[in-house]
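> Structure here, sequence nowhere to be found:
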């Protein structure tokens, strides 16, 4: 398995208009160049507007597979919300790390990722929220994320270090009791009951 970080993004909290009201959000992430320091609470220069759902020690870093971006582009095109057919930018779903080579069914809670001097641990799937729907331009983005099993995942910082685009991801297997895909579906099913 050749997994790697394709791009690294950070963002700050800014007002976002959702359904006619303004809320604070840091979902807008933009790529940065070079090595970015990563501490216990995430990447330097990155913020989370609502630490009750994003951020903190167990959700310090959000990773998302670039393999899903063509699906989001197609869904947006079919819904008539994308004006151009350009590829979606890295950071489109609010991820810190745009990754390649690992999908939700191959990522396990408790696995550790070594990226040079940085060591991360996979902790949980990302769950969609109303801000995600607004940013994608799709009212049913959350449903599409569930049906496509394309949620991405959170990581905690085991050992601080730096990360940069092009970094190889060396997976150190954990207990392998539950994949991100299984955890995501279990959470979504629980919320639907």
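Nice, I can see it. Quick caveat, the model's predicted, so the values are computed rather than measured.
> Please count neighbours and contacts with C-alpha atoms only from this point.
Noted.
> And the lengthiest helix in the chain, what does it pack against?
Determined from DSSP state H, the single longest helix within the chain is helix 180-192. Packing partners of helix 180-192 (3 or more C-alpha pairs under 8 Å, 6 or more residues apart in numbering; DSSP states H and E): strand 118-125, helix 141-148.
> got another, please set it beside the one above:
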């Protein structure tokens, strides 16, 4: 599996709303190769470090083709949405949640990364798109994008090849993962299997194991 990185995006924290809300969702294409470190790209910032950034969310990838769905749903933003609009660091064509699995290890330029989790859409997407319900639409459509942890730091840039190296969980595509964990009453056994998947972010593994416990106790 080989895909080409169309663009790499970085950005600083800026004002998102008139209420004073600040965000790192605003990104611009990098001028050249950027150093990818265990906590993210050099020069890239996040405002809410509780929910964004950190080792298990070091690099955010969002497929550019997902923007066509947003533009079709909200025509008023059709001229605005496009690569980088929702704060992603990597943009590609052809690689979606159906092609990647939790735990996949990939090379990008001089770096090596691992898929750690999907992105959880939040209300800031509503503000960015200027449409109430945009985050719920992204969630329901499963067009979340995903995060990588960094296994080997290195320079990455537009034009680099994104190549699969290892796949420890071929049964757990990101699409299957998202459908399973967002189900109204998921099957506890599936949640436990997901929680044990190598490469899944530790906080997510703990959450799904605990939810499996709760579902089993509630049905006892």
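Everything's here; your move. Because the structure is predicted, anything quoted here is derived from the model rather than measured.
> ok, back up a step: please identify the most buried of the helices and strands packed on helix 180-192 of the first structure.
Burial of these is given as mean neighbour count (mean count of other C-alpha atoms under 10 Å); strand 118-125 ranks first at a mean of 23.
> which part of the second structure lines up with that strand?
Mapped onto the second structure using TM-score structural alignment, strand 118-125 of the first structure spans residues 111-118.
> mean deviation of that stretch from the first structure?
Comparison of stretch 111-118 of the second structure with the first structure after fitting gives an average deviation of 0.4 Å (mean C-alpha distance after the TM-score superposition for the first structure).
> What segments of the first structure are helices?
For the first structure, the helices defined by DSSP H occupy 69-79, 130-136, 141-148, 180-192.
> out of those, nearest to residue 59 of the first structure?
When those are compared by C-alpha to C-alpha, helix 180-192 sits nearest residue 59 of the first structure, at 13.8 Å.
> List the buried residues for that closest one?
Within helix 180-192 of the first structure, the residues that qualify as buried are 180-184, counting by 16 or more other C-alpha atoms under 10 Å.
> so what's the aligned residue in the second structure for residue 178 of the first structure up against?
Under the alignment defined by TM-score structural alignment, residue 178 of the first structure is paired with residue 172 of the second structure. Counting by C-alpha atoms under 8 Å, 6 or more residues apart in numbering, residue 172 of the second structure touches 101-102, 194.
> can you list the buried residues of helix 180-192 of the first structure in a markdown table and add distance to residue 81 of the first structure?
Below are the buried residues of helix 180-192 of the first structure laid out as a markdown table (distance: C-alpha to C-alpha, whole Å):
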| residue | distance to residue 81 of the first structure |
| --- | --- |
| 180 | 29 |
| 181 | 28 |
| 182 | 31 |
| 183 | 30 |
| 184 | 27 |
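> ranges for the strands of the second structure?
For the second structure, applying DSSP state E gives strands covering 2-4, 7-10, 14-15, 22-23, 28-29, 34-37, 40-41, 59-61, 90-91, 105-108, 111-118, 146-152, 154-156, 161-166.
> Adding distance to residue 140 of the second structure, write those strands out as CSV.
Shown next, in CSV, are the strands of the second structure (distance: least, C-alpha to C-alpha, whole Å):
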stretch, distance to residue 140 of the second structure
strand 2-4, 26
strand 7-10, 26
strand 14-15, 28
strand 22-23, 23
strand 28-29, 27
strand 34-37, 31
strand 40-41, 28
strand 59-61, 18
strand 90-91, 21
strand 105-108, 27
strand 111-118, 13
strand 146-152, 15
strand 154-156, 32
strand 161-166, 27
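> Out of these, which gets nearest to residue 71 of the second structure?
Set against residue 71 of the second structure and scored by C-alpha to C-alpha, those come closest in strand 90-91, at 17.0 Å.
> Could you report the distance from the match of residue 178 of the first structure to residue 66 of the second structure?
21 Å (C-alpha to C-alpha, to the nearest Å).
> cool, residue 211 of the second structure as well?
Applying C-alpha to C-alpha, the value for residue 211 of the second structure to residue 66 of the second structure is 30 Å.
> And residue 51 of the first structure, what's its match in the second structure?
By TM-score structural alignment, residue 51 of the first structure lines up with residue 49 in the second structure.
> Repeat that for residue 41 of the first structure.
Using TM-score structural alignment, residue 41 of the first structure pairs with residue 39 in the second structure.
> Now for that match: which residues touch it?
53-55, 57-58, 150.
> Just the buried residues out of those, in PyMOL syntax.
A single PyMOL command is used to select the members of these judged buried by 16+ other C-alpha under 10 Å:
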select buried, resi 53+55+57+58+150
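> Relative to residue 155 of the second structure, how far out is the match of residue 178 of the first structure?
Taken as C-alpha to C-alpha, the span from residue 172 of the second structure to residue 155 of the second structure is 29 Å.
> go on, residue 185 of the second structure?
43 Å.
> just residue 14 of the second structure next, same as before
Residue 14 of the second structure is 25 Å from residue 155 of the second structure, by C-alpha to C-alpha.
> what does residue 70 of the second structure give?
Using C-alpha to C-alpha, residue 70 of the second structure is found at 31 Å from residue 155 of the second structure.
> For residue 195 of the second structure, give me its contacts.
Residues near residue 195 of the second structure by C-alpha under 8 Å, 6+ apart: 204-209.
> ok, the nearest residue to it once chain neighbours are set aside - how many residues close by?
Among residues not flanking residue 195 of the second structure along the chain, residue 205 sits closest, at 4.1 Å (C-alpha to C-alpha, 6 or more residues apart in numbering). The number of residues packed near residue 205 of the second structure is 21, by other C-alpha atoms under 10 Å.
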